[in-house]
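Engineer: quick one, what's the 3D model for this:
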Amino acid sequence: MDDLTFLLVVSSLILSFYFILNRKFASKPLNLPPGPPKLPIIGNLHQIAGALPHHAFHDLSKKYGPIMHLQLGQISTIVVSSPQLAKDVFKTNDLALASRPYTLLGDIVLYRSSDVALGPYSDYWRQMKKIISVELLSAKKVRSFRCFREYEVDHFIDFIRSNCGKPVIMRDKVTRMINNIVCKSSFGDNCNQQDVLIELVDELGRLVSGFSIADLFPEFGFLSVISGMKSNLTNIHKSLDKIFDDIFQERKMKRLRKENAEDDLLDVLFNIKEGGGLQVPITDDNIKAIFVNIFVGGTDTSAMTIEWAMTEMMRNPNVMEKAQNEVREAFKGKKNIIESDLPELVYLDFVIKETLRLHPSLPLLLPRECREQCQINGYDIPVKMKVIVNAFSCAIDPEYWDDPESFKPERFEKSSVDFTGTNFEFVPFGSGRRMCPGIGFGVISVKSALAQMLYYFNWKLPSELGPKDIDMTESEGGVALKKIPLMITPTLYTSC
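Structural biologist: Here you go, the predicted model:
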């Protein structure tokens, strides 16, 4: 047998052996959830185009079930729309689904996704999540910012008092109040460029609300360029970075001079960074990424909740009356309301819960990415698969909620259901490892502002509007902002 014949025989045997082994050990095809038919290239995008994503997904789930497989551009996506299956995501498979998919926003603005909201699951992420939960946004630390909140809420109430008898669109003032609280909690009074910072955060929110074409077609890198998204994000990043650099440099100089330590989040993070002992050392850029999270997550969400709560109370005068009676009975004769008074307001807690149920700020929550293949409801979830939980669908599931689309705060009177992540029919802040760590920081500001708005003022709609005439349309995108800002007229109830 010559060399060529021998080589051909050996090659044939090797190939035969390879195909036999490949057939024997080949993985079974994936058992993916059902879903609507897909078009080439765009997949299922045409079925959600022009609609609010959480409503579009909710409507599709009625036909294809509480777990669906969708193709959103180049991104293979699982959408979960029931509390029972949300539990599989948040609890049963929490670790397997603990990561986040890549986003252009995270890469550019969040310092290569070194934040906690959009950062991938890793040792670094676990460390930073613990720092935020234990050191930055613990109940004790949130209480320490009480003076900032009370000062800003008082100024907001003064604004309303000076406009009694006039129709007021409060959205901008409410947002400003919340931003001031976040700024002072973060940097004390050391934020000379606060107005620019707020504008940049607002612009960032508008840019990334909803689905980005660059993230839906990541293989087509040119889309982020021609759409202008990359340049816009880069410009915002550069501006934010310059502001943070200025604030950080000024603070470092104060620390070198050993001036009185600030009791704000920046000093806490500098102390942790300089103290050493961390598993993964952190940099100034990592700290900047955390502050972007705090500003984006801590401002618009609280402001939206206040506006939606007032909107629902104006639509439901009986709820408004009951909430006002509670506040006025609890604080009768008081000239000032302080935070230590707020636990008495149980019905107001129910109003806030019901507002978050029907109007979660992020109805689809933030997507997760599978890091270890797992199953949900018997269906395979492969590695890198994007998983979205529709918190809006869970919150109006008729199996869990009576008359689910009506605003009824009383439903919580004899219920232990809460938004702390253990009740999967009510997850406005998510659940599990990726749950939002800033719940306490946001909710106390919302409750304080609403309590004083109800205590000091009566409210009425423009004369041409009845309660049921209020437009409840949500703005386009992934954030459930009220499309038409609420306009109402305050009148002074008490001279306190």
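
Engineer: all contacts plus neighbour counts: C-alpha atoms, from now on.
Structural biologist: OK.

Engineer: got a list of what Arg371 touches?
Structural biologist: Each residue near Arg371 by C-alpha atoms under 8 Å, 6 or more residues apart in numbering is listed here: Ala96, Leu97, Ala98, Ser99, Val383, Lys384.

Engineer: filter these down to the buried ones and hand me the ChimeraX line.
Structural biologist: Buried residues among those (16 or more other C-alpha atoms under 10 Å), as a ChimeraX selection:
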select :96,97,98,99,384
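
Engineer: now the contacts of Arg371 as CSV including distance to Asp202 and secondary structure?
Structural biologist: Output for these, formatted as CSV (distance: C-alpha to C-alpha, whole Å; DSSP: H, G, I helix; E, B strand; the rest coil):
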residue, distance to Asp202, secondary structure
Ala96, 33, coil
Leu97, 30, coil
Ala98, 28, coil
Ser99, 26, strand
Val383, 34, coil
Lys384, 31, coil
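
Engineer: and this one, so I can compare the two:
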Amino acid sequence: MADLARRLDTPLLYLQLGEVPVVVASSPEAAREITKTHDLSFANRPWSPSVRVLVAGGDAQGIMFARYGALWRQVRKICVLELLSARRVRLCRHVREEEARRLVAAIAAEAAQGKATVDVGERISAAMTDLVVRLVIGDRFDRPEEFLQVFKEGKKLATGKVSLGDLFPSSWIARLLSGNMRRAEANHRKMFELMDRAIKQHQERRGNVEEEEDMVDVLLRLQNQDDDLDEPLTMGTIKSFLRDLFNGGSETAVIEWVMAQLMRNPRVMQKAQAELRESLQGRQKVTEDDLNNLRYLKLVIKETLRLNNAVPLLLPRECRETCKIMGYDVPKGTTVFINAWAIGRDPKYWVDAEEFIPERFESSAVDFNGTDFEFIPFGAGRRMCPGMALGLASHELMLATLLYHFDWELPAGISPSEMDMTEEMGVTMTSRMKNGLHLRPIVRVPLKTAT
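Structural biologist: This next block holds a predicted model:
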């Protein structure tokens, strides 16, 4: 789509995907009009048949897919002030540090067993999933393994191909032929049953001041403060909150892409590791305090987000009312995507746009906070990702830990220029490496305090 937009020299593309009218914006100017000038007109999320499964027909709207209105404003406020606030990010740093150390221990154990390579993406995904489960439902749930299994099955379904039923939402035959959708419905029911159990256990243990407050506790506390809420916090909303926190918080594609870009660019890898090891001076573990000194690693992450954003088209928006974008009429009900992948590679705004050069951000004021529309990996406007701070904190720590404790080699016979960087996108619109990232870890700094 990026190539087509450039050939036609147009900021907007109109596509008819089955029964679904779609507009794709591929320029910073178009992105600005959608997320700032006309932000309110594009504040909805489209509800495809797959999304309707997730929101239980509207009874379980979370932060990701809630329709714009009083409920969405309330759940957004809860995210910003409670669940994903700067204070809560600081409070849960010890959990992130523990899971980062466990990741190192797991990879070191595989290396000690003589395995030729490690599936880096699989290892990171397992670590991040464990982290999110601890942050959201804590260590008190009595069926964590079953929960993890159901959650992982759901992630696999979400990374599959686009459903035929989503392209032809009015056709019951298309929905009938969409086997993935039926499996998603079954997985959704099982996930909500386990959430019911977790919530019940939290309710029974409430009032124990010695236990740390996890995200389920926060939501139950707010539910009991009903007089302070504009909209009632139903159990359906609480469970959808939890589902969205699991799905968003466990996304690891960015970490995998950073590792892939570092392997493809040995100069950058050497510079990033040198910064780390010089800063830590042989200490046994990386802590979040160390991240403040890792300026180059932050540039590496920004450059990866520019080239390999985990959600290349961002989450879709729906036009709530007919309006004009860049002089074109966009009808009410149109699904709108912003091609952040194309914008991040546009040579009009980026010198050597296809090259991986973290140093381009050294003297640049461009940031991903949603105000520089040539660089919006987390979106912009009302529907910008509310979990950016927590996600960045987790990603930076995991990456710093991997680069500090290990040196990394490609499989025998593969050079950096021969790496397979093919992307694959699933129904959740997330992009990951199609064939995974398999590397050989060499322990450089042993972790004696791993848990």
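
Engineer: if we can go back for a sec, turn the contacts of Arg371 of structure 1 into JSON lines, including distance to Thr301 of structure 1.
Structural biologist: Shown next, in JSON lines, are the contacts of Arg371 of structure 1 (distance: C-alpha to C-alpha, whole Å):
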{"residue": "Ala96", "distance to Thr301 of structure 1": "28"}
{"residue": "Leu97", "distance to Thr301 of structure 1": "25"}
{"residue": "Ala98", "distance to Thr301 of structure 1": "23"}
{"residue": "Ser99", "distance to Thr301 of structure 1": "23"}
{"residue": "Val383", "distance to Thr301 of structure 1": "31"}
{"residue": "Lys384", "distance to Thr301 of structure 1": "29"}
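
Engineer: can you give me the neighbour number for the aligned partner of Glu474 of structure 1 in structure 2?
Structural biologist: In structure 2, the residue equivalent to Glu474 of structure 1 is Glu423, according to TM-score structural alignment. The local packing of Glu423 of structure 2 (other C-alpha atoms under 10 Å) involves 14 other residues.

Engineer: how many neighbouring residues does Tyr64 of structure 1 have?
Structural biologist: Number of residues near Tyr64 of structure 1 (other C-alpha under 10 Å) recorded here: 14.

Engineer: what range does stretch 409-424 of structure 1 cover in structure 2?
Structural biologist: Mapped onto structure 2 using TM-score structural alignment, stretch 409-424 of structure 1 covers residues 358-373.

Engineer: how far does that stretch stretch from start to finish?
Structural biologist: 19 Å (C-alpha to C-alpha, to the nearest Å).

Engineer: aligned to Leu365 of structure 1, what sits in structure 2?
Structural biologist: Aligned partner of Leu365 of structure 1 by TM-score structural alignment: Leu314.

Engineer: ok, the residue nearest the centre of structure 2 - contacts?
Structural biologist: Computing the C-alpha centroid of structure 2 and ranking residues by C-alpha atoms, centre = their mean puts Glu251 first, at 4.1 Å. Contact analysis of Glu251 of structure 2 by C-alpha under 8 Å, 6+ apart lists Ser125, Met128.

Engineer: from Arg444 of structure 2, how far out is it?
Structural biologist: 27 Å.

Engineer: and what of Ser85 of structure 2?
Structural biologist: Applying C-alpha to C-alpha to Ser85 of structure 2 and Arg444 of structure 2 gives a distance of 35 Å.

Engineer: one more: Pro312 of structure 2?
Structural biologist: Noted for Pro312 of structure 2: a distance of 34 Å to Arg444 of structure 2, by C-alpha to C-alpha.

Engineer: what about the spatially closest residue to Phe424 of structure 1 that is not a sequence neighbour, distance to Thr355 of structure 1?
Structural biologist: Excluding its sequence neighbours, the residue lying closest to Phe424 of structure 1 (C-alpha to C-alpha, 6 or more residues apart in numbering) is Pro83, at 4.9 Å. Pro83 of structure 1 sits 18 Å away from Thr355 of structure 1, going by C-alpha to C-alpha.
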